[in-house]
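>>> For reference, the sequence and a predicted model appear below.
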Amino acid sequence: MGAEDGDVKYQTQTVKAVRGMETRTAAKWRAQGWELVSTNTGKISSELTIRRPKPKTPWILYGALVAIVVVLIAVLIIMNALRGDDSTAEPAETPSSTATATATIDATPSETPPSEPTPTNSAAPAFITSENNPEFAALLALTDYCSPDIAAFASAHAGGTVEFNGHIGAMNSHDGASTRYDFLIGAGDFSEISAPGPSFQYRDVNATSDLHWTGAQPDSVGVGSNLHFVATIDHYEESSCLFLLDPVQTSWR
């Protein structure tokens, strides 16, 4: 999407932000050279319209690309010409000599018996935790919930299962439903001052069966609840900086 302001051409786009996090989202995009144009605040999320000047493509770049193509064509022509001289190559070994060599090798008894495969007792951990995965431990301590490290981790471990202590930082109705919610989940204990780690989210779930409670199930759950989560990695949503998870087990702590 493009726009013009005088002689400057802009590219614009719209990104989403969780209610209450518009300022942090705008700051993240501003650090990448984007300018906030407008904010459309909704009940659950907000839409931020941002823009930045389009980079000018120098004509010299096109000339360089043409030169590279010409060089590649010349290399291919030379390689095809060299393949035509294969008639001077040495003849391959005759089938009879190959068979004799093979028979001689097979007839020689082996002095060393084949070694038995060494069994391994190590097994990959069932769940990714901060104790067995330093990468995940560093992720839970991040102060930038839009860090590119989060996107890289989500992509590398998609479909895997994570386990961590966390809390519910926000709880909104999903599309106006009365029993379906979007849970914003943070790492560690709930605090009104700081919220380290990614902005995890359970999207479109109810507070009972979908959370798969283990142990004693609380009478109610909401913002500020400190819980233990086991969840499957879905994907990282770069437009909103949300790290989507699917609940596997939830327990009160």
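It's in.

>>> Every contact and neighbour count from this point should use C-alpha atoms.
OK.

>>> So which residues of the stretch 51-200 of the chain form helices?
59-83, 95-107, 134-140, 148-156 (DSSP state H, counting those that start in this stretch).

>>> Residues touching the third one, excluding its own?
Helix 134-140 has contacts (CA atoms under 8 Å, 6 or more residues apart in numbering) with 128, 129, 130, 131, 149, 150, 153, 187, 196, 197, 198.

>>> Pretty sure residue 172 sits against residue 185.
No: the pair residue 172 / residue 185 is not scored as a contact, 11.8 Å apart, by CA atoms under 8 Å.

>>> JSON lines please, covering the helices of the stretch 51-200 of the chain and showing mean neighbour count and distance to residue 228.
Formatted as JSON lines, the helices of the stretch 51-200 of the chain follow (neighbours: other CA atoms under 10 Å; distance: least, CA to CA, whole Å):
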{"stretch": "helix 59-83", "mean neighbour count": "10", "distance to residue 228": "54"}
{"stretch": "helix 95-107", "mean neighbour count": "10", "distance to residue 228": "62"}
{"stretch": "helix 134-140", "mean neighbour count": "17", "distance to residue 228": "14"}
{"stretch": "helix 148-156", "mean neighbour count": "16", "distance to residue 228": "20"}
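
>>> try this one next to it:
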Amino acid sequence: MADEITYEYKTVQTVRGTDGLVISKLQKDGWELVEQAPGMLRSTLSFRRPKKPLPLLLIGTAAAFLVILTIVIGVASALSDGGEQKDASDESTAAASGKPSATSTPTAAESAATEVITPQNNPEFAALLLKADTCDDANLDFATRNKGRTIAFDGSIVNMAPHGDYATRYDFLLGPGDNGPKTGVGPAFKYEDVNIFDLKLTGKEIPATVGAGDRFHFVAKVGEFKANQCLFFLDPVSTETR
């Protein structure tokens, strides 16, 4: 009798309107759609695909490893008494010499690199968000020094347009504050060639669609500032409703 097929399963949630994109991507990876349950704001998609059999060579290797591991444990047990006495002696010597622990603590520079930049903890960023000139050299200075770091600010969508000929990929123009298309201060932040899923929407009420005027708390990675376009490019990390 033929061997019974064993499946692995995956369930994902998508923002309404992006179902086709997610289904196509997973099908390319060998997943089969078995159920699609649409909701008010999100759809739940269930997939399955046959599990790959464990290669015989890998099974034999694992067995050999277990044998070796058993031998090593036996040898370690036999030497444990002498090892414990030596370790205690080494610890006493280290304490007497006053040498620092091997565990390192992050430097001030390392801590600064991982800190999320906000208007509350970074006066330079706070001032940048209030500048009336989107082409101000302060944009280039800030982008150059902080490229790759994470920033967070309350803002709104100034403009949203399809990217090229795509129907589900967009270019977003963002601004600080709540004024949407009427934003008059701060850099012209841009998300280029992203879909709704890339925004990583979070919050109590996740919208089915987004558009100009919608307000969010944006968290993003600093990209480059293109002075010839007066555009400050960012990469989305998360987008929280507010």
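In hand now; what should we look at? Predicted, not measured: the structure shown is a model, and the values here were computed from it.

>>> Can you calculate the TM-score here?
Once superposed, chain against chain, the TM-score is 0.53 (TM-score structural alignment, normalised by the length of structure 2); 140 aligned residues with a CA RMSD of 2.3 Å.

>>> which one of residue 172 and residue 185 of structure 1 has more residues nearby?
Ranked by neighbour count (other CA atoms under 10 Å), residue 172 of structure 1 and residue 185 place residue 185 first, with 30 against 20.

>>> what's the more buried one in contact with, if anything?
166, 167, 168, 169, 170, 199, 200, 201, 202.

>>> now for the helices of the stretch 51-200 of structure 1, which one comes closest to residue 223 of structure 1?
helix 134-140 (19.2 Å; CA to CA).

>>> Look up the average distance of that closest one to its aligned counterpart in structure 2.
Its aligned residues in structure 2 lie a mean 0.5 Å from helix 134-140 of structure 1 after superposition (mean CA distance after the TM-score superposition for structure 1).

>>> can you name the residues of structure 2 that that helix overlays?
Against structure 2, the aligned range for helix 134-140 of structure 1 is residues 123-129 (TM-score structural alignment).

>>> mind putting the helices of the stretch 51-200 of structure 1 in CSV, distance to residue 244 of structure 1 included?
Below are the helices of the stretch 51-200 of structure 1 laid out as CSV (distance: least, CA to CA, whole Å):
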stretch, distance to residue 244 of structure 1
helix 59-83, 40
helix 95-107, 59
helix 134-140, 14
helix 148-156, 9
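
>>> Ok, which of the ones you listed comes nearest residue 38 of structure 1?
Of all those, helix 148-156 comes closest under CA to CA, at 24.7 Å.

>>> Who are the packing partners of that closest one?
helix 134-140, strand 226-237 (3 or more CA pairs under 8 Å, 6 or more residues apart in numbering; DSSP states H and E).

>>> what's the matching range in structure 2 for the last one?
Spelled out, it's strand 226-237 of structure 1. Using TM-score structural alignment, strand 226-237 of structure 1 pairs with 215-226 in structure 2.

>>> how far out from the middle of the chain is that stretch?
14 Å (CA atoms, centre = their mean, to the nearest Å).

>>> again with stretch 157-168 of structure 2
22 Å.

>>> tell me, it lands on which residues of structure 1?
Using TM-score structural alignment, stretch 157-168 of structure 2 pairs with 168-179 in structure 1.

>>> And the matching stretch, what's buried?
168, 169, 170, 171, 172, 173, 174 (16 or more other CA atoms under 10 Å).

>>> same check, this time on stretch 192-202 of structure 1
195, 196, 197, 198, 199, 200, 201, 202.

>>> Of the contacts of helix 134-140 of structure 1, which is the nearest to residue 222 of structure 1?
Distances from residue 222 of structure 1 to the contacts of helix 134-140 of structure 1, taken by CA to CA, are shortest for residue 187, at 15.3 Å.
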